[in-house]
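Visitor: I'd like to go over a predicted model; first the sequence, then the structure.
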Amino acid sequence: MNPHLFAQARRKRSIRLIMLFALLLMIGFIISLNTGRYSIAPYEIWQTLIGEGSKKQNIVLFDLRLPRMIIAVLMGAGLAVSGAVLQGISRNGLSDPGILGINSGAGLAVLLFVSFYPTAQVAPPFFMPFLALIGAGVTAAIIYMLSYKKGHGISPTRLLLTGIAVGAGFSSASIILTLQLNPRNLEFVVTWQMGSLWGSNWEFVLALLPWIVILLPIVYWKARVLNMLSLNEQLASSLGVSINKERLILITAAVGLAASSVAIGGGIGFVGLLGPHIARRLVGPQHQYMLPITAGVGALLVLAGDTIGRSLMEHTEVPAGVVISLLGGPYFIYLLMRSGR
């Protein structure tokens, strides 16, 4: 098949899939808006959106559910694209911000803040992503230095094992700190660690939105560079690509996406693993086609996880992170078994 025609066909397929995920997200929004203790029918949702709903409907829709759903979509897109970047740079399909320990580092930084901040429930939302970014950045630097071998670069297996070990260490430190918290802060931390989308108001939406809006286009702009890095670094270098510079930009973007998402939405894992794998199966490995689909898969995954979590039990909510882990855990085992063949 003519390469130009093949690329054109893949581009059309990618556009169709983007439209499909946009439609699925719209359907997911309608279902999620109607899920919870207080039911709102689709026509009542429309009436509320145009300003003709009751006071109770306005509160439920605009103050409770809508900001939470937008956070779920932003967070899902951010975590999934972060995973795609890490998988591309490391050339390891098992890479994920959670599995590599980056989420643990971000969580430890947030936990340190909560431990010394007397009223965690009113902690400044705009400060939390920066705090998580520091923790995630330090974690990524440690993992990178321990994984890098002079003359050989980064071994995918070494990177994965180092990330798991560092993440386990930070998780242990988090548990020790958690045991010393007062009851109020302990409740907040446990809720956050399970990925319950704790920051669910418009202030938190505004805190997360700039990170996603700025970093996602940067990653997409570097899609072709990411293609070269994920295939052959020597070839990329011979074509004039500054390997270390481009890798640093991409790692910084991936860490920023993961850290800001975790800081606002809590410790949700496996989104960065599932999103890229599903997108790769749909449109192939080229990142200019894969990244938009990855973002759509991640957004839909977290939105669906949160919606299912709110509807599973009558008098309590199951955190979205728990629901997604029920899917992600078996899939991770499946990928491990395949990689060992």
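Guide: Thanks, I have it. On a predicted model such as this, the values are computed, not experimentally measured, just so you know.
Visitor: CA only for contacts and neighbour counts going forward, please
Guide: Will do.
Visitor: Now do the contacts for residue 104.
Guide: 98, 136, 167-168, 170-171 (CA atoms under 8 Å, 6 or more residues apart in numbering).
Visitor: and of those, the nearest to residue 198?
Guide: Nearest to residue 198 among the contacts of residue 104: residue 98, at 18.2 Å, using CA to CA.
Visitor: and the closest one, what element?
Guide: Counting by DSSP states H and E, no helix or strand carries residue 98.
Visitor: Skip the chain neighbours and tell me the closest residue to it.
Guide: With sequence-adjacent residues excluded and distances taken as CA to CA, 6 or more residues apart in numbering, residue 98 is closest to residue 269, at 5.2 Å.
Visitor: helix/strand/coil for that neighbour?
Guide: Three-state assignment for residue 269 (DSSP: H, G, I helix; E, B strand; the rest coil): coil.
Visitor: Look through the chain and tell me its longest helix.
Guide: What stands out as the longest helix in the chain, according to DSSP state H, is helix 3-33.
Visitor: right, and the helix or strand after that one?
Guide: helix 42-49.
Visitor: alright, now check it against this:
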Amino acid sequence: MIQSHLLKKQRIILLILLALIVLTAFISAGIGYSSLSFDRLLPTILGNGTFKEEFVLFSVRLPRIVITFLAGMALALSGAILQGITRNDLADPGIIGINAGAGVAIALFFLFFPIQPGSFVYMLPLVAFIGALLTAFFIYILSYNRKVGLQPVRLILVGIGFSMALSGLMIVLISSADRQKVDFIAKWLAGNIWGSDWPFILALLPWLIVLIPFTFYKANKLNLLGLSEPVAVGVGVSIEKERIVLLLAAVALAASAVSVTGGIAFIGLMAPHIAKSLVGPRHQLFIPIAILIGGWLLLFADTIGRNIVEPNGIPAGVMVALIGAPYFMYLLLKK
């Protein structure tokens, strides 16, 4: 049973985060290369703006805001699941190579398969999922030992090795591509939010609608998987079955996110850790907070990045890495 004071604390933090997200989204909608004054935002949302104001807000700013927020949520939830099933605080879809696997699959699809404009947006998450799933499968197999089960430290090391190898493969693919396609892949690698239009939201949203409730449903199983294996087996948890099902969910969340945002790491590392430090390690408590923190972190990083250097700005992936890399080193030294 969850203590009432922790539930109350969780609700207060959720309200604060929601207010912070709304404030950040409001600021993000009002600043940029084509400025839209803050006093004109509400009239424009209500349909009383000029053609230029409505175009900037509804065709440029709002889709990007929603995409970055949803992608941040997906990456944070993916990281929380991975940390739970591996019992390793350093697990993150970007660090252990899952994002890189999705990126290679997207690059192969983009470079060598005929692209249909109507279905391209909706094919990307599926292609990314296949690439990420294959990568996760090989990482899992190489990290598993029949006698002791999954080895968390080995999983991180194998994942980092896969990430480096797949990055090398990406360079080989780029070297054989024409200039226009190389530009796209380079932007993807940097974590440039390239899928900033309404159809990309429709491509990403169904994965979240299905997998967020599914993860809440499995929250207690994640709590038990965080204990030692003998204890989890003793209370009736089918460890390998639950790990595989939850790993599929984590892979799908990460793949769907990076298919439209590019290679973004560290969100899945930072958001769960910050949430756990606020309300403790129970998944029912910290996952809702981690999801909102992940969405806000990516939205904040993109807002800052695209306004530092005009007109193109700094990719969100680079901004997140500037925050996340020192945090990763801190955790590495601490743990």
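Guide: Happy to help now that I have it. From a predicted model like this one, the values you see are computed outputs, not experimental measurements.
Visitor: Need the nearest residue in space to the aligned partner of residue 260 of the second structure in the first structure, chain neighbours excluded.
Guide: Under the alignment by TM-score structural alignment, residue 260 of the second structure pairs with residue 264 in the first structure. Leaving aside its sequence neighbours, residue 264 of the first structure sits nearest to residue 199 (CA to CA, 6+ apart; 5.6 Å).
Visitor: so who does the counterpart of residue 303 of the first structure in the second structure touch?
Guide: Using TM-score structural alignment, the equivalent of residue 303 of the first structure in the second structure is residue 299. Shown in contact with residue 299 of the second structure (CA under 8 Å, 6+ apart): 24-25, 65, 68-69, 72.
Visitor: For residue 299 of the second structure, give its distance to residue 151 of the second structure.
Guide: 34 Å (CA to CA, to the nearest Å).
Visitor: repeat for residue 177 of the second structure
Guide: 38 Å.
Visitor: quick one: buried residues of whichever strand or helix holds residue 332 of the first structure?
Guide: Element membership of residue 332 of the first structure, judged by DSSP H and E, is helix 320-339. Within helix 320-339 of the first structure, the residues scored as buried using 16 or more other CA atoms under 10 Å are 320-325, 328, 332.
Visitor: Tell me who's in contact with the residue nearest the centre of the second structure.
Guide: Nearest to the mean C-alpha position of the second structure, by CA atoms, centre = their mean, lies residue 75 at 1.9 Å. Counting by CA under 8 Å, 6+ apart, residue 75 of the second structure touches 93, 253-254, 257, 267-268, 294.
Visitor: Most neighbours among those residues, which one?
Guide: Per-residue neighbour counts (other CA atoms under 10 Å) across the contacts of residue 75 of the second structure peak at residue 93, which has 35 neighbours.
Visitor: what helix or strand is residue 237 of the second structure on?
Guide: Counting by DSSP H and E, residue 237 of the second structure is found in no helix or strand.
Visitor: Translate it into the numbering of the first structure.
Guide: Under the alignment (TM-score structural alignment), residue 237 of the second structure pairs with residue 241 of the first structure.
Visitor: how far away is that match from residue 232 of the first structure?
Guide: 11 Å.
Visitor: Likewise for residue 223 of the first structure?
Guide: 14 Å.
Visitor: Of those two, give the one with the bigger neighbour count.
Guide: residue 223 (21 against 11).
Visitor: you'd agree residue 6 of the second structure is up against residue 279?
Guide: Yes: with contact defined as CA atoms under 8 Å, residue 6 of the second structure reaches residue 279; the gap is 6.6 Å.
Visitor: quick one: which of these two has more around it?
Guide: Between residue 6 of the second structure and residue 279, residue 279 has the larger neighbour count (other CA under 10 Å), namely 18 against 14.
Visitor: Now do the contacts for residue 266 of the second structure.
Guide: Taking CA under 8 Å, 6+ apart as the definition, contacts of residue 266 of the second structure comprise 92, 94-95, 320-321, 324-325, 328.
Visitor: make it 10 Å
Guide: Shown in contact with residue 266 of the second structure (CA atoms under 10 Å, 6 or more residues apart in numbering): 75-76, 79, 90-95, 294, 317, 320-325, 327-328.
Visitor: same question, residue 283 of the second structure
Guide: 80-81, 84, 215-216, 218-223, 226, 272, 275-276, 289-290.
Visitor: Keep only those of those residues that are in helices.
Guide: Judged by DSSP H, the contacts of residue 283 of the second structure include 80-81, 84, 215-216, 219-223, 272, 275-276, 289-290 as members of helices.
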